[in-house]
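S.K.: Sequence first, predicted coordinates after that:
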Amino acid sequence: KQKEKLEKEIAKLNGMLNNERFVANAPEQVINDNKKALSDATEKMAKVEGELKGFA
């Protein structure tokens, strides 16, 4: 369940950051916050996947 939530969050953040119009119009702080959130979510996903492999 946590993995699904992280996958959705990562997809949403990637979508925003890959949208040229969003990046061109959004304040720099918003872009930086989204990049940090994406980095954090990616790290959490790696941990969750590692934990899942430990159970397999």
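M.R.: Perfect, thanks for sending it. Residues are numbered from 1 along each chain as shown.
S.K.: okay, CA-based contacts and neighbour counts for the rest of this
M.R.: OK.
S.K.: can you give me the offset of stretch 10-23 from its chain's centre?
M.R.: 10 Å (Cα atoms, centre = their mean, to the nearest Å).
S.K.: Tell me who's in contact with Phe22.
M.R.: Met16 (Cα atoms under 8 Å, 6 or more residues apart in numbering).
S.K.: let's bring in a second one:
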Amino acid sequence: MFDPFFTTKEVGKGTGIGLAISHKIAEEHGGSLRSIDGAGPGACFQLILKSEASV
């Protein structure tokens, strides 16, 4: 799902680059982005970034 142009939407309804870009930004800042189990429908993600105190 973090691959560029991956989408589950029908043709013309999405580019599939949002999560790929978000994942790359998180990594460039020393963090991570991952999918996690959430309650109910939809998707749930966890963004982890290092604080200045931990550098």
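M.R.: That came through fine. Quick caveat: nothing in here was measured; it's all calculated off a predicted structure.
S.K.: Superposed, how do the two chains score by TM?
M.R.: Superposed pair, TM-score by TM-score structural alignment, normalised by the length of the second structure: 0.33. Supporting alignment: 31 aligned residues with a Cα RMSD of 3.4 Å.
S.K.: What is the burial count for Lys24 of the second structure?
M.R.: 15 (other Cα atoms under 10 Å).
S.K.: Give the other helices and strands that the helix or strand where it lies contacts.
M.R.: Per DSSP states H and E: Lys24 of the second structure is located in helix 18-28. Secondary-structure packing of helix 18-28 of the second structure (3 or more Cα pairs under 8 Å, 6 or more residues apart in numbering; DSSP states H and E): strand 32-35.
S.K.: List the buried residues in the strand it packs on.
M.R.: 32-33 (16 or more other Cα atoms under 10 Å).
S.K.: do the same with stretch 3-19 of the first structure
M.R.: 6, 9-10, 13, 16-17.
S.K.: What of stretch 34-51 of the first structure?
M.R.: 34-35, 38, 41-42, 45.
S.K.: show me the contacts for Ala26 of the second structure.
M.R.: Taking Cα under 8 Å, 6+ apart, one finds 32-33, 47-49 in contact with Ala26 of the second structure.
S.K.: can the residues you listed go into TSV with extra columns for distance to Leu19 of the second structure?
M.R.: Supplementary listing: the contacts of Ala26 of the second structure in TSV, determined by distance: Cα to Cα, whole Å:
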residue	distance to Leu19 of the second structure
Ser32	12
Leu33	9
Leu47	11
Ile48	14
Leu49	16
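S.K.: In those, find the pair that's most separated.
M.R.: Spatial extent of those (Cα to Cα) is set by the pair Leu33 and Leu49 at 8.9 Å.
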